[in-house]
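>>> missing the sequence, but the structure's below:
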């Protein structure tokens, strides 16, 4: 059993807000977690809206909600019943007690578009695949989670081959079933080709025209494909740091496959031996660490990367309003940084900087610059 980081936030928000939404990709454990939390509420109700019988119970949703006003109502796959949002709004306005609804959605953009009528009544909680802070028992857990990724079905299998088959089935189902269900009508094989191209460009600046030429489609079409995979939580678009520094800053975003296991599947890397001999090993490690950072950000923090035409660069810049923290990510047990790292720290005026590497114990590299392990991320960002 994993102690999901999202669980604390969900429980907290249910004590404050009438409705709480858990947003995350399919198969990351939203339903399991929601049922665990619902079991803590006496007489709660769980309805899977992919099930016709469950939807039938809500034919007269206003009557159903009023009759069960004293109970926590859990609505899974809420995007299948968008009309419920307006009914929920009226019911919440009639009784604004916290902890009335817990709703689950498999893609952020569609649920957010549908839930505009619940503005001011709905708290949003993002749920990621498994994080190091949720599974860590030993240093070897880093390697297992990195290779297999954080989807529980992939991570928990007893053998690497079974994990690979799980990811193969997941990608097929996602392309052929999940995307159409979200209203995204793209030929599955074309989207697979795009996804694989992005995997090969993982951690690089996004160049729509270059990918468009390879796919034989237009640049706007490629940008739309990117939007689809970002909005369905498969890709992360990391925007560049913007400030009036008098520097020629890079303006294109960097693109990452959010789950390292899916990245390795798309690149054909079945095990750690394939991974260690692959030219994308460093980029894969970078994306893995970035996901750990992004999923432990303090409330209200922003994340970006910094790069100038002159070669100054920081992989991650975290701004909290109080201070700015820089992260440089290296796949080396004895990491070294370039002149561009020091220049970037000076340009931005970071309060502190960390060099993240696969090490068991960190050390001070310079004043306000430390080498750290990704296991340290929760502690480091809790102080940011």
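Perfect, I can see it now. Predicted, not measured: the structure shown is a model, and the values here were computed from it.

>>> alpha carbons only for contacts and neighbour counts from here, please
OK.

>>> Check the gap between the residue positioned nearest the centre of the chain and residue 135 for me.
By CA atoms, centre = their mean, the mean C-alpha position of the chain lies nearest to residue 128, the distance being 4.8 Å. Separation of residue 128 from residue 135 (CA to CA, to the nearest Å): 13 Å.

>>> ok, and here's another one to check against it:
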């Protein structure tokens, strides 16, 4: 039986309603967005078209030149979709929707929509025309470039869509679908496509680097937005994964990178990596907003597979090195918090030398301070005590040894700990 992520229930509910809003499904590469939509569309009148696949072009079989409708179709490798292609796909779906018996609804799903120039303007016009006609056709838009998706949605489609945001697979999902142990999840992370390769670690690393990391950076970032120093962005990603779980100033990062530019450039590139679901920089918790913005980032990979695939440790070696394993566990906890936090839940850290708190959760009303303990020796962290004395409303939590078991913590979303 195919595993179903929890988002599937939301999507089914939306498609069972009358088409009032478009459905937008966004998230990083290789987390099951297309699979989820195909699962829901099974048995429904629907079309699923992928923008990033080679397109059929009409070609004169004698001259090889492009021609109009009426001659045989031939696949042209590398052909890029255009707004004309998008309109054509939409018109074909409309025809099928109008042919359905009364009471049935058609679904048009378009994958990697952000790769079409001016897609949001075209979609706005087509969708508004459908609503004026009260056409019984749902539209699903999928994309793995969140910043381009968001740009188009806010510029042209405000008020016309509902979003379903998907993130990396959680420990509970990887355990249920692939029988991952907690330690395996900490090391191999939450990419479903690589789960079957973990018994061959060399092959697993090559897959993660070649099929996940490279396309994320080369296709979803460098081809989709302006990056003046692509080598710097790649090096920042590699360095950020190596330093995941650590607080590092932009000035120190400059010293580690060649041709680093200024701190504004580094902050921008880190934001691009974060929106792509690769690497984020947590800000420091502070009452004053300007102190949060001026703080050094705490780097955190958003999937620990990105750390392990580039590190020099095997699974066995990683578990035997308590210092390295502790950083990996803390990174996994940080990734879990970032991936499961809603827009109203802020994930940060806190430090006032020499005291530090690993993670701080807040939602404007409640405040939780988290300390991760992966070792066997337990002592109450001093940072938690100092933090709760400074912020009297804060609730301290220890995750791991002497506190909430790691398996339990990794099975619940960030908001649960604010209740």
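Thanks, I have the structure now. The structure presented is a predicted model; accordingly, all values stated were derived computationally and were not measured.

>>> returning to what we had before: list the contacts of the residue nearest to the centre of structure 1.
Residue 128 of structure 1 makes contact with 24, 25, 28, 295 under the criterion CA atoms under 8 Å, 6 or more residues apart in numbering.

>>> Give me the aligned partner of the first one over in structure 2.
If you follow residue 24 of structure 1 across to structure 2 using TM-score structural alignment, you land on residue 27.

>>> my guess is its match contacts residue 146, does it?
Yes - between residue 27 of structure 2 and residue 146 there is a contact under CA atoms under 8 Å: 6.6 Å.

>>> where do the contact lists of these two overlap?
residue 276.

>>> and residue 369 of structure 2, which of the three is it?
Three-state assignment for residue 369 of structure 2 (DSSP: H, G, I helix; E, B strand; the rest coil): strand.

>>> Burial check on it, number of neighbours?
As a burial measure, residue 369 of structure 2 scores 25 neighbours (other CA atoms under 10 Å).

>>> Same check on residue 125 of structure 2?
A total of 12 residues lie near residue 125 of structure 2 under the criterion other CA under 10 Å.

>>> That one - that's part of a strand, no?
No - secondary structure of residue 125 of structure 2 (three-state DSSP): helix, not part of a strand.

>>> any chance you could map the strands in the stretch 151-300 of structure 1?
235-238, 254-257 (DSSP state E, counting those that start in this stretch).

>>> Nearest to residue 205 of structure 1 among the ones you listed would be which one?
strand 254-257 (4.3 Å; CA to CA).

>>> average offset between that closest one and structure 2?
Here the mean offset of strand 254-257 of structure 1 against structure 2 after fitting is 1.2 Å, by mean CA distance after the TM-score superposition for structure 1.

>>> just checking, what packs against that strand?
When contacts are defined as 3 or more CA pairs under 8 Å, 6 or more residues apart in numbering; DSSP states H and E, strand 254-257 of structure 1 sits against helix 188-200, strand 235-238.

>>> Go through these and pick out the most buried.
Mean neighbours per residue, mean count of other CA atoms under 10 Å, is largest over those for strand 235-238, with a mean of 22.

>>> and it, which stretch of structure 2?
Against structure 2, the aligned range for strand 235-238 of structure 1 is residues 279-282 (TM-score structural alignment).

>>> Once you drop chain neighbours, what's closest to residue 48 of structure 2?
Spatial nearest neighbour of residue 48 of structure 2, chain neighbours left out: residue 109 (4.7 Å); criterion: CA to CA, 6 or more residues apart in numbering.

>>> measure stretch 125-144 of structure 2 end to end?
23 Å.

>>> Stretch 369-381 of structure 2 too?
Start to finish, the residues bounding stretch 369-381 of structure 2 are 11 Å apart (CA to CA).
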